[in-house]
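**Q** Fold the stuff below for me.
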Amino acid sequence: MNRTAAGPAPPLLPGTEPAPGYEVLAHLTRTGWLDVHDAWSAERNCRCVLKMLRPDRRGERRLGERLLREGRWLRDFTHPHLVRAYDVLDRPEPLVVLETLTGETLSHLLHRLRRRPAAADVALLGVQLCSAVHYLHGRGLLHLDLKPSNVVVERGHATVLDLSVARAPGPAPAGLGTRGYLSPEQARGGPLSAAADVWGIGVTLFEFACGHRPFDQGGGHGSGGEPYDGSGTGGGGEWFPQPKRGAPPVASLRRLPHPLAAAVDGCLQADPAARPHMAELAAALAGVLPVPPRRT
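**A** Take a look at the predicted model:
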C-alpha cells in the first residue's frame, strides 16, 4: 500500500489526467476506499465525475473489481432515476466515469431544511425510489444501501446513486450495508429479498419526513458511515441498534395523511414478509399525490 507515516497520499491535483481524455478539475470527496473527482471529458465536451481507488488502496484487487462491477452495471442500465455511467476503464487504474448531477444529496438537503417537507414531496420521493429499485430488481439486483446520502434531488427529481454493495437476492453476510439503515435481516445476516430494499425506501422516507432516522430517538441525521460490502471486517449485528422490532409509528412524530404514514410504517416492519411488495408500495404512495406522477 501507499501509506506513509503522515497518512495516505493526497488525492489527484487539478490538471491531472488519470486516463486519456479526462482531466481532474477538483477533488469532491474521499471515502474509506475511494476518491471522487469533478472532471472534464474532452470527448464529450462536458463535466463528469470520476470514481477511483484511493492511492493507498490501489493494488487491492477486490476493491478494484467492486468498483468496475458497479460501473458496468450503471453503464448498462438505463433508468431516469438511476445515475448513469459514461465509461468504465480498468487501465491504468480502475476508473468509473459518471454523469454530473447538479442537484444535492437528500442528506445535505435535510441539513438545511427549515421546515418539514410536505406530504406530497415525501410521497413523490417514494414513488421515484420505488421506480428505480423496481428496475434494479427486474435485473436481478438488490440495492441494499438506500439512504439519503445515496439520493440526489433536483427540482423534485430524485436520482439513486451507488451500487457498490448491490447483489443478487439470496444469502448474505451480517451487516451488509450502512449502519442505521440496515433492515433487521441485513443486520443479522441470512437470505435477503426485495423486502430489504422496501425497508431501505421506508427508512429514507421516514428520515425525510421526520428529520431523523427511526432509531436515532430524536437525534440528528446523516449518512450512517461507510457501507460494509460483506468482505473483511466491519459487519455484524452491532451495525443495527434495533434488529428485533420495527420502527416507531410515523404518526407519533408528525401528522401525515393516513395512507402515507401507513405506507412508511409498513416498510419498517421487522418481519420482511409483513412489508408491502414494491408494486403495492408504489401504488399507495402515488395515491397520496394530488396529481398522478407522469410516466417515466
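**Q** hey, let's count contacts and neighbours off CA atoms from now on
**A** Noted.
**Q** which other residues reach the helix or strand harbouring Leu285?
**A** If you go by DSSP states H and E, Leu285 is part of helix 278-286. Defining contact as CA atoms under 8 Å, 6 or more residues apart in numbering, one finds that helix 278-286 is touched by 123-124, 126-127, 130-131, 134, 194, 198, 259-260, 263, 292-293.
**Q** Mind giving me the ChimeraX command for buried ones among those?
**A** A single ChimeraX command selects the buried members of those (16 or more other CA atoms under 10 Å):
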select :123,124,126,127,130,131,134,194,198,260,263
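**Q** how about the contacts of helix 278-286, which pair is most distant?
**A** Ala194 and Pro292 (24.7 Å; CA to CA).
**Q** So which residues of this protein form helices?
**A** Along the chain, counting by DSSP state H, helices occupy 61-76, 106-112, 119-138, 184-188, 194-210, 258-267, 278-286.
**Q** re earlier: now the angle between helix 194-210 and the helix holding Leu285, please.
**A** With axes from the mean of the first three to the mean of the last three CA atoms, to 10 degrees applied, the angle from helix 278-286 to helix 194-210 works out at 20 degrees.
**Q** Which positions within helix 278-286 qualify as buried?
**A** 278, 281-282, 284-286.
**Q** Equivalent analysis for stretch 21-30, please.
**A** 22-27, 30.
**Q** structure for this one too, so we can compare:
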Amino acid sequence: MAEHAEYIGAYKIVQKIGEGGMAYIFKAIQPSLRRSVVIKKLKDPNREIIKRFKKEALLSASFHHENLVAIYDFIYSNRNYYLVMEHVDGEDLQTIIEHLAPISANIAMLIALGIARGLEYTHTRNIIHRDIKPSNILLSYDGNVKIIDFGIARDDLSTRLTLTGMIVGTPAYMSPEQANGDALTAQSDLFSLGVLLYEMVTGLKPFDGNNQSEVLNKIVRGKYLAPERINPAIPRKLRRIIKKCLQHSPARRYQSATELINDLERALPWQIRNRRKKILSRFLNQLNKTAPTSTQTIILDFIRHSSRTKWHLARIFIGLLILSTFYFFPGYLSRIHLGALEIKTDPAQYRLVLDDKRHLMKAGSRIQIDNILRGEHRLMLQNLKTYQWFHIFFSVAPGQKTSIALPAFENIGRAELRIFSSPSAATVSLNDSVIGQTPLKIDSLLTGLYRLHLEQNGFKPITRQIEVKPGQRQQLYFVLLPTAASPVKGHSTQ
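**A** As a prediction, the model looks like this:
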C-alpha cells in the first residue's frame, strides 16, 4: 500500500502533512468516531527502526495525560507499519521560535510548565524522553502544550536503542552526560527543557556551532552566554530557573520535574496560570508563518554586513574583531536586545500589523508594544471603521522606547485606486484584508505600500506589492489564467 492510498486500515487519508527522517506523516479521518487523527507511516524499515517504532507505540499508548499526545492504534498492513495518534491543531515550538522569538517570559514559562508536567508524568513511570527539542513540542490553537515522539525514550528495564552511525538525540539540546554517551536520568530531560526556555526568551540556542562536534564540545565544557546579556527583560526568577536547568552536573540541577514545576508556578502570577490556555491560544493566533524573524537572524546579518568592505585586509580585520567580540566579550551581545514602540493617534480601533507577522487589535489614543528587537521595522495600521491603512518604517534602539505620533487619518494623504481583472468578479485583498471584487474602485486610499492579492476559483492567484502616492489616480489591470497555466503580470496606467 503506497503512502498515497485512500485508506489505511479504517482511517481515510486526507492529505500528507509532513515527512521526517523515519516516517511519512498524514492527516486522516476516523469515520467511526468522526475525529481527525495523525498517521505516521514508517519508511524504509529495518529491524532496529521497527523496534524503535514499536517501542514508541507501546510506550505512548500507556500514557493518559493532557500534555502528552495520545496514541490510538498501531497497524501492520501490506508490510508497512503505521502509528495512529491524536491530531493536534496547532504548531510546533520550532515554528513558533522561528517566527515569534524572543517570546515574553510569561508565555515561555507557561509553555515550559506544560512540558514539565508531561515530563513529571513520564519520569514517575521511569521513562526518559531523551529528545526534548522544539520540533517535539506542539502548541495547539486552543492553548494546550503537548510532547510528542517517544521513539528514542528509554525506561530502566529496556535495552539501549541506537541506530548505526546515528546519534540518539539532537546535539544542540543534549545534556553534557548525553553528549558524553553516559547514562541518562530525568535530569537530562530537564537540561534539554532549560535549553528550550533559553531559546524561547532569547531567540538563540545556548550551545551552537558550525558543526555537530563544535556544538557537543560547548555542551561538554558547559559554557554559554547568560540569557540576560541578550535580553535584559528576562525576570530574575526565570534567569535562576534557566541557570539551574543548565547546570553542568546533574546533581546541581532540579532533581525532579516537580521541583521545576514548583519554581515555574512561583514565578508566574496566579492570574496568568489560571488563564493559561486562553493566553497561549491568543499568543499562537499572532503567528504569521510568512515572515520569520529572530535574534539569530539579526546577529548573523550584522556579521555579514560588517564584513563587506572594499579592502581584503580590512575585511579580515573586521571579521576577526567581530568574532573575538562575539566569543570573548559577551558585553557586545548585550546591545542586541529589545526596545519598545509607543504610537500616539486618534482613539479609533485599529488592526495593527508589525513586520508582516503580528496581527493585533488595538484601541485607544496611546498604543504600546514591548519586546521589539532592535533595528528597522515596518508598521501598518488599519482603521477598522474606514478600512484605511497607514504605513511607516521606524527604528528601535536597544533598551529604549520609540515614539510615533500619527496625524489624524483625515489629514493623511490619499489616492484613488481602480482594479480590473479578466475575468471579473475576482476577490481583492489589500494587506490580507478582503475589500471587494473586481471591477473595484477605492476612493481616499491612504498612501503607503500595500500587498495586493487577487484570487478566483479555477484561476491562479496573483499577488503584487504596490505603492500608493498622495493624489495619485492609479488603474491596475490583471489577466487571471486557469490554474494549469502560468500567471501573467498585470500592468498599470497612471
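**Q** TM-score of the superposed pair?
**A** Scored against TM-score structural alignment, normalised by the length of structure 1, the superposed chains reach a TM-score of 0.81; 265 aligned residues with a CA RMSD of 2.7 Å.
**Q** quick revisit: would you convert the contacts of helix 278-286 of structure 1 into a markdown table that also reports distance to Gln242 of structure 1?
**A** Output for the contacts of helix 278-286 of structure 1, formatted as a markdown table (distance: CA to CA, whole Å):
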| residue | distance to Gln242 of structure 1 |
| --- | --- |
| Ala123 | 26 |
| Leu124 | 28 |
| Gly126 | 23 |
| Val127 | 27 |
| Cys130 | 24 |
| Ser131 | 28 |
| His134 | 27 |
| Ala194 | 20 |
| Val198 | 17 |
| Pro259 | 25 |
| Leu260 | 23 |
| Ala263 | 20 |
| Pro292 | 36 |
| Pro293 | 35 |
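**Q** Counterpart of Cys210 of structure 1 over in structure 2?
**A** In structure 2, Cys210 of structure 1 lines up with Thr202, judged by TM-score structural alignment.
**Q** From Ala101 of structure 2, how far out is its match?
**A** Distance, Thr202 of structure 2 to Ala101 of structure 2, using CA to CA, to the nearest Å: 7 Å.
**Q** Against Arg358 of structure 2, how distant is the residue most central in space within structure 2?
**A** Centroid-nearest residue in structure 2: Ile96, 1.4 Å away (criterion: CA atoms, centre = their mean). Separation of Ile96 of structure 2 from Arg358 of structure 2 (CA to CA): 12 Å.
**Q** before we move on, back to that, got the contact list for the residue nearest to the match of Cys210 of structure 1 when sequence neighbours are not counted?
**A** Distance criterion CA to CA, 6 or more residues apart in numbering; nearest residue to Thr202 of structure 2, sequence neighbours excluded, is Pro102 at 4.9 Å. Residues near Pro102 of structure 2 by CA under 8 Å, 6+ apart: 199-203, 294-295, 371.
**Q** next one: Asp155 of structure 2
**A** 125-128.
**Q** quick revisit: now neighbour count too, for the contacts of Pro102 of structure 2, in JSON lines please.
**A** Formatted as JSON lines, the contacts of Pro102 of structure 2 follow (neighbours: other CA atoms under 10 Å):
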{"residue": "Glu199", "neighbour count": "23"}
{"residue": "Met200", "neighbour count": "28"}
{"residue": "Val201", "neighbour count": "27"}
{"residue": "Thr202", "neighbour count": "28"}
{"residue": "Gly203", "neighbour count": "25"}
{"residue": "Ser294", "neighbour count": "17"}
{"residue": "Thr295", "neighbour count": "23"}
{"residue": "Asn371", "neighbour count": "18"}
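**Q** now, among those, which is nearest to Ile230 of structure 2?
**A** Closest to Ile230 of structure 2, out of all of the contacts of Pro102 of structure 2 and judged by CA to CA, is Thr202, at 6.2 Å.
**Q** List the residues that contact the closest one.
**A** 101-103, 227, 230-231, 295.
**Q** just Pro169 of structure 1 next, same as before
**A** By CA under 8 Å, 6+ apart, the contact set of Pro169 of structure 1 is 140-142, 191-194.
**Q** same thing but at 10 Å, please
**A** The contact partners of Pro169 of structure 1, by CA atoms under 10 Å, 6 or more residues apart in numbering, come to 137, 140-143, 191-194, 196.
**Q** thinking again about what came up before, may I ask which of the contacts of Asp155 of structure 2 has the most neighbours?
**A** With neighbours taken as other CA atoms under 10 Å, the top of those is Ile128, carrying 23 neighbours.
**Q** Give the aligned equivalent of that one in structure 1.
**A** Aligned counterpart of Ile128 of structure 2 in structure 1: Leu142 (TM-score structural alignment).
**Q** I figured its match was touching Ala195, is that so?
**A** Yes: between Leu142 of structure 1 and Ala195 there is a contact under CA atoms under 10 Å: 9.4 Å.
**Q** Tell me which of the contacts of Asp155 of structure 2 you also see in structure 1.
**A** Counting by both residues aligned by TM-score structural alignment, their matches' CA atoms under 8 Å, these that remain in contact in structure 1 are 126-128.
**Q** Quick check: of those residues, which lies closest to Ile75 of structure 2?
**A** Checking these one by one against Ile75 of structure 2 (CA to CA), the nearest turns out to be Ile127, at 23.7 Å.
**Q** now that closest one: how far from Leu300 of structure 2?
**A** Counting by CA to CA - Ile127 of structure 2 and Leu300 of structure 2 are separated by 38 Å.
**Q** again, but for Leu216 of structure 2
**A** Where Leu300 of structure 2 is concerned, Leu216 of structure 2 sits at a distance of 21 Å (CA to CA).
**Q** Give me the more crowded residue out of those two.
**A** Per other CA under 10 Å, whichever of Leu216 of structure 2 and Leu300 has more neighbours is Leu216, with 23 against 11.
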